[in-house]
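A.B. asks: Show me the folded form of this:
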Amino acid sequence: MSRISFHLHCRRIDASRNMARYYVLAIRPTLFGETAVVRSWGRIGRRGSERTDVFATEQEAVAHFLGLARRKYRKGYIPTATAPVMT
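C.D. replies: Here you go, the predicted model:
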């Protein structure tokens, strides 16, 4: 796996619709030499959901990561400087 780190933390807030959401994307290596795209999402301040998609190559994982990031950007999610802290 390359030394480039892929992490994206973004949020979408619309007070008129009572919407406050977060979306986190990351690419991580697995124990078996594969590459995984891990994503977490939910309402800000609450525990959300998580999904992991495993790919045989890093290129497939990066393409999937970028596709998800593009889709969230089109829906109005804005990148943030730091990750939300969940307790």
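
A.B. asks: going forward, measure contacts and count neighbours with C-alpha atoms only.
C.D. replies: Fine.

A.B. asks: And the helices in the chain?
C.D. replies: 58-74 (DSSP state H).

A.B. asks: So the closest residue to R28 other than its chain neighbours versus E60, what's the distance?
C.D. replies: Among residues not flanking R28 along the chain, A36 sits closest, at 5.3 Å (Cα to Cα, 6 or more residues apart in numbering). The gap separating A36 from E60 is 10 Å, by Cα to Cα, to the nearest Å.

A.B. asks: So which of those two has more stuff around it?
C.D. replies: Using other Cα atoms under 10 Å, the more surrounded residue of A36 and E60 is A36, with 24 against 14.

A.B. asks: so how far is A20 from the more buried one?
C.D. replies: Note on A36: its distance to A20, by Cα to Cα, is 27 Å.

A.B. asks: One more sequence to fold, the one below, so I can look at both together:
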Amino acid sequence: MTSEPLLLTRRDPARNMARFYVLIVEPDLFDGAALTRNWGRIGTKGRFRIDLFGSRQEAEHRLVALARSKVRRGYRQGAEAG
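C.D. replies: Model prediction:
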């Protein structure tokens, strides 16, 4: 079962900043879970990273930790990113 993607955005027109960060937990082929991250400037494809975990719970714990870190840096749950 795939979780809903978590979309975070950060905009600062004074610094010409418009960024997105998307996190999603998905099952992998070996009864574990994959945390997929996509980030970059709004309007681009951005970069991707996939981290594999032994369980869905571990992947979701990491998702929460990353989301907290991004919120501390000024990201907010936001509208579409590109």
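
A.B. asks: Neighbours of the equivalent of R51 of the first structure over in the second structure, how many?
C.D. replies: Counting by TM-score structural alignment, R51 of the first structure corresponds to R49 in the second structure. Look at R49 of the second structure: counted by other Cα under 10 Å, it has 11 neighbours.

A.B. asks: again, but for Q57 of the second structure
C.D. replies: Q57 of the second structure, neighbours per other Cα under 10 Å, totals 13.

A.B. asks: With the one 3 residues further on instead?
C.D. replies: Residues lying near E60 of the second structure (other Cα under 10 Å) number 20.

A.B. asks: what's the spacing between the residue nearest to S40 of the first structure when sequence neighbours are not counted and T80 of the first structure?
C.D. replies: If the residues on either side of it in the chain are set aside, S40 of the first structure comes closest to E50, at 4.3 Å by Cα to Cα, 6+ apart. Note on E50 of the first structure: its distance to T80 of the first structure, by Cα to Cα, is 19 Å.

A.B. asks: What is the equivalent residue in the first structure for R37 of the second structure?
C.D. replies: In the first structure, the residue equivalent to R37 of the second structure is R39, according to TM-score structural alignment.

A.B. asks: residue contacts, the residue nearest to the spatial centre of the second structure?
C.D. replies: Geometric centre of the second structure, nearest residue: L23, 2.4 Å, by Cα atoms, centre = their mean. Contact partners of L23 of the second structure, counting by Cα atoms under 8 Å, 6 or more residues apart in numbering, are 5-7, 35-38, 63.

A.B. asks: Same check for those residues, but in the first structure.
C.D. replies: Retained in the first structure: 5-7, 35-38, 63, out of the contacts of L23 of the second structure (criterion both residues aligned by TM-score structural alignment, their matches' Cα atoms under 8 Å).

A.B. asks: Perfect, I'm done here.
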